[in-house]
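1. I'll drop the sequence and a predicted model, then ask my questions.
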Amino acid sequence: MIEQIETLATELGPVKAALFATIFTWLMTALGASLVFFFKTINRAVFDTMLGFTGGVMIAASFWSLLAPSIAHSEKMFPTMPWLPAAIGFLLGGFFIFGLDKLMPHLHINFKKEETEGVATKWHRSTLLLLAITLHNIPEGLAVGILFGAAANGMEGASISAAVALAIGIGIQNFPEGLAVAVPLRRQGVSRRKSFWYGQLSAVVEPIAGVIGAVAVIHMQNVLPYALSFAAGAMIYVVVEEVIPETQRDKYTDLATLGFMLGFVVMMILDVGLG
């Protein structure tokens, strides 16, 4: 099955492959959000465990899928300092999300309305929640697109199978993300249909970011190691600034930590086993 997917991705080309891969991750978000038609609330222990799982997947993907191939490719460009492009790109990715975080009004899932971040606004809580997850999904889409583009350019350490593994991993962790947006909205009295709509809408940015990432690295091959580490830095920033704090606001921190470790292992197996 995986070999067939890899063959199809190769035939499609990096841009179309990135588009379809990120559509898959978007659909996984929609699938998670669809559970709102069956549940109005979710047990907080389960919720925190799923968020921890999400963080684990993102951290593992940042290293094995992005930073490792970035450094491997840089060994030819900078034999004495192969870490340099990875370090620069990583920091730029973090500062990019930092800038968006300060400019875009948003509210993290378990936070109160007065804890809204970004520029001051009177937007509704549901809109702020949606923007928080959308901000979260930008680096995920970029990561998938950049890796498909890197594989198409024959970058050392990058492959179609690794890009497919990354898309599968992000798709898996997008399932609880869709639920994480839809259920709190439903709990606030928003209709099931609207809760689902907002939940799936949070990931619509991923196909856009995926295509942009693939196109950028295809036409600018010299920035490949920087682009990969940029996506890694953006994802690490999201995990540390958003995902982990959200799992530490209740009494289920141990379960969230175990969920994190499980997510890390799942993504590691996917990337090492398939990539």
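-> Good, I have the coordinates.

2. From here on, just use CA atoms for contacts and neighbour counts.
-> Will do.

3. What's the local residue count around A45?
-> 16 (other Cα atoms under 10 Å).

4. Can you name the next helix or strand after the host helix or strand of it?
-> Taking DSSP states H and E as the definition, one finds A45 inside helix 44-60. Using DSSP H and E, the helix or strand that follows helix 44-60 in sequence is helix 68-77.

5. which outside residues touch that following helix?
-> Helix 68-77 is contacted from outside by 81-86, 155-158, 224-226, 228-229, using Cα atoms under 8 Å, 6 or more residues apart in numbering.

6. ok, then the element right after it?
-> helix 84-103.

7. in this structure, which spans are strands?
-> Per DSSP state E, the chain carries no strands over any range.

8. Give me the neighbour count for A33.
-> 30.

9. tell me the contacts of the residue positioned nearest the centre of the chain?
-> Taking Cα atoms, centre = their mean, the centroid of the chain lies closest to E140, which sits 3.0 Å from it. E140 is in contact with 170, 206, 231, 235, counting by Cα under 8 Å, 6+ apart.

10. which of these are buried?
-> Buried subset of the contacts of E140 (neighbour count, 16 or more other Cα atoms under 10 Å): 170, 206, 231, 235.

11. Identify the farthest-apart pair in the contacts of helix 68-77.
-> M81 and A158 (19.8 Å; Cα to Cα).

12. out of those two, which sits in the busier spot?
-> A158 (27 against 12).

13. burial of the nearest residue to G259 once chain neighbours are set aside, as a residue count?
-> Spatially, and ignoring its direct neighbours in sequence, G259 is nearest to F53 (4.3 Å; Cα to Cα, 6 or more residues apart in numbering). Counted with other Cα under 10 Å, the neighbours of F53 add up to 28.

14. just W123 next, same as before
-> 10.

15. and if you look at Q4?
-> Using other Cα under 10 Å: Q4 sits among 9 other residues.

16. Repeat that for the one 5 residues further on.
-> Look at A9: counted by other Cα under 10 Å, it has 22 neighbours.

17. shouldn't it be in contact with I160?
-> Yes. Using Cα atoms under 8 Å, A9 makes contact with I160 at a distance of 7.3 Å.

18. this is the comparison structure:
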Amino acid sequence: MFENMNPVLLALLGGTFTWGMTALGAAMVFFFKEIKPKILNLMLGFASGIMIAASFWSLLLPALEISSNDKFPWLPIIVGFGLGGLFLFAADKLFPHIHHVEDDAKNLKGNKNLRRSILLITAITLHNIPEGLSFGVAFGTAGSSSEATVASAIILAIGIGLQNFPEGAAVSIPLRRDGASRLKSFMYGQASGLVEPIAAVLGAWLASSVGSLLPYALSFAAGAMIFVVVEELIPESQTDAHLYGHTASMGAMLGFMLMTFMDIALG
């Protein structure tokens, strides 16, 4: 059904889905004013597990398959992965760090809620860029090898969409707790996912236009995603870990197993 569709169009559809899941999560603010830290840790751990599994099964493994006939098949994997991490490292120097947003907000003067919202949305937007690039690149490379298929790209988009649901709630509900209206909190929450369709289209266009760079592009997306997991999601999921035990770790295990099942059994 999807094999003959334009990869850029598929990436746009995938990005619309992941944004929709972010908006659905943000809509939880209409039902809840607070989110229990234990539940938030579980959701962040779950998102981490999904992204780690997706990075391997849907990005690095296809990249290795594509470059398997090269003289140095490991080179695109190492170089692309490293560049993905460096890209996020550089971006992290330019934009606010997610787990620094709360501390920064305390030092802001004037309209604290508005300023905090701007910091939070900027940080989450940065976080979502590699996610959009990842499944955009996956759609752009679909059909280039037996491993890079439209089905695997769709599974990757679904996995990222699943982990976007708790992210949307993690943005909107704290904003509501800080005094913002439910509608304003929802709008900020869903806006955090708008960058994914844009990044996905860009990733698909680049990957489908420059065939020789396919394994580098896939590995780049994987490196960027792993950087986000290690730099942002895992530290955030360990907030007050001494009070909530292994909640985040269990969430990560469940997320990894779910994404692995989806990619192998369904992809």
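-> Received, thanks. Remember, predicted model here, so these are calculated numbers, not experimental data.

19. In JSON lines, list the buried ones among the contacts of E140 of structure 1 along with distance to T253 of structure 1.
-> Listed next are these as JSON lines, based on distance: Cα to Cα, whole Å:
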{"residue": "I170", "distance to T253 of structure 1": "23"}
{"residue": "E206", "distance to T253 of structure 1": "29"}
{"residue": "A231", "distance to T253 of structure 1": "27"}
{"residue": "M235", "distance to T253 of structure 1": "21"}
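
20. Just the closest of those to L185 of structure 1, please.
-> Distances from L185 of structure 1 to those, taken by Cα to Cα, are shortest for E206, at 21.4 Å.

21. Map E65 of structure 2 onto structure 1.
-> Residue correspondence to structure 1 (TM-score structural alignment): E65 of structure 2 is matched to A72.

22. now M253 of structure 2
-> M253 of structure 2 maps onto M261 in structure 1, by TM-score structural alignment.

23. Likewise for A180 of structure 2?
-> With TM-score structural alignment as the criterion, A180 of structure 2 matches V190.

24. From I133 of structure 1, how far off is that match?
-> 18 Å (Cα to Cα, to the nearest Å).

25. Which one of these two is surrounded by more residues?
-> With neighbours defined as other Cα under 10 Å, V190 of structure 1 and I133 compare such that I133 has more, 24 against 15.

26. quick one: contacts for the more buried one?
-> With Cα under 8 Å, 6+ apart, I133 of structure 1 has these contacts: 108, 177, 181, 202-203.

27. what's the closest of the residues you listed to L147 of structure 1?
-> A203 (18.6 Å).

28. just to revisit the earlier point, contacting residues for the residue nearest to G259 of structure 1?
-> Contacts of F53 of structure 1 (Cα under 8 Å, 6+ apart): 173, 256, 258-264.

29. what's the counterpart of it in structure 2?
-> By TM-score structural alignment, F53 of structure 1 lines up with F46.

30. so how far is S192 of structure 2 from that match?
-> From F46 of structure 2 to S192 of structure 2 the distance is 19 Å (Cα to Cα).

31. Likewise for A199 of structure 2?
-> For A199 of structure 2, the distance to S192 of structure 2 - Cα to Cα - is 13 Å.

32. neighbour count winner among those two?
-> S192 (27 against 24).

33. shouldn't that one be in contact with S117?
-> No. Taking contacts as Cα under 8 Å, S192 of structure 2 lies outside contact range of S117: 10.6 Å.

34. In structure 1, what residue corresponds to A90 of structure 2?
-> Using TM-score structural alignment, A90 of structure 2 lines up with G99 in structure 1.

35. cool, and E232 of structure 2?
-> Aligned partner of E232 of structure 2 by TM-score structural alignment: E242.

36. swap in L120 of structure 2?
-> Under TM-score structural alignment, L120 of structure 2 pairs with L129 in structure 1.

37. That match and I109 touch, don't they?
-> Yes. Look at L129 of structure 1 against I109 with Cα under 8 Å: they come within range, at 6.2 Å.

38. If you tally nearby residues, what's the number for L66 of structure 1?
-> 31.

39. residues in contact with it?
-> With contact taken as Cα under 8 Å, 6+ apart, L66 of structure 1 is in contact with 143, 147, 228-229, 231-232.

40. do that again at 10 Å, thanks
-> Residues near L66 of structure 1 by Cα atoms under 10 Å, 6 or more residues apart in numbering: 60, 86, 90, 143-144, 146-147, 157-158, 162-163, 166, 225-233.

41. For it, which non-adjacent residue is spatially closest?
-> L228 is the one closest to L66 of structure 1 (Cα to Cα, 6+ apart), at 5.1 Å.

42. What does the one you found correspond to in structure 2?
-> Using TM-score structural alignment, L228 of structure 1 pairs with L218 in structure 2.

43. now do V204 of structure 1
-> In structure 2, V204 of structure 1 lands on L194 (TM-score structural alignment).

44. how close does its match get to P76 of structure 2?
-> L194 of structure 2 is 30 Å from P76 of structure 2, by Cα to Cα.

45. So for these two, which residue has more residues nearby?
-> The neighbour comparison of L194 of structure 2 against P76 (other Cα under 10 Å) goes to P76, with 24 against 21.

46. I'd say the more buried one and S219 touch.
-> Yes. Look at P76 of structure 2 against S219 with Cα atoms under 10 Å: they come within range, at 7.2 Å.

47. any residues in contact with both of those two?
-> With Cα under 10 Å, 6+ apart, P76 of structure 2 and S219 have common neighbours 60, 63-64, 82, 213.

48. What is the burial count for the closest residue in space to F89 of structure 2 that isn't next to it in sequence?
-> If the residues on either side of it in the chain are set aside, F89 of structure 2 comes closest to F227, at 8.0 Å by Cα to Cα, 6+ apart. Number of residues near F227 of structure 2 (other Cα under 10 Å) recorded here: 22.

49. so what's F227 of structure 2 up against?
-> 81-82, 84-89, 127, 130, 221, 233.

50. possible to save the contacts of I133 of structure 1 as CSV with distance to I269 of structure 1?
-> Putting those into CSV (distance: Cα to Cα, whole Å) gives the following:
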residue, distance to I269 of structure 1
H108, 30
E177, 21
V181, 28
S202, 27
A203, 24
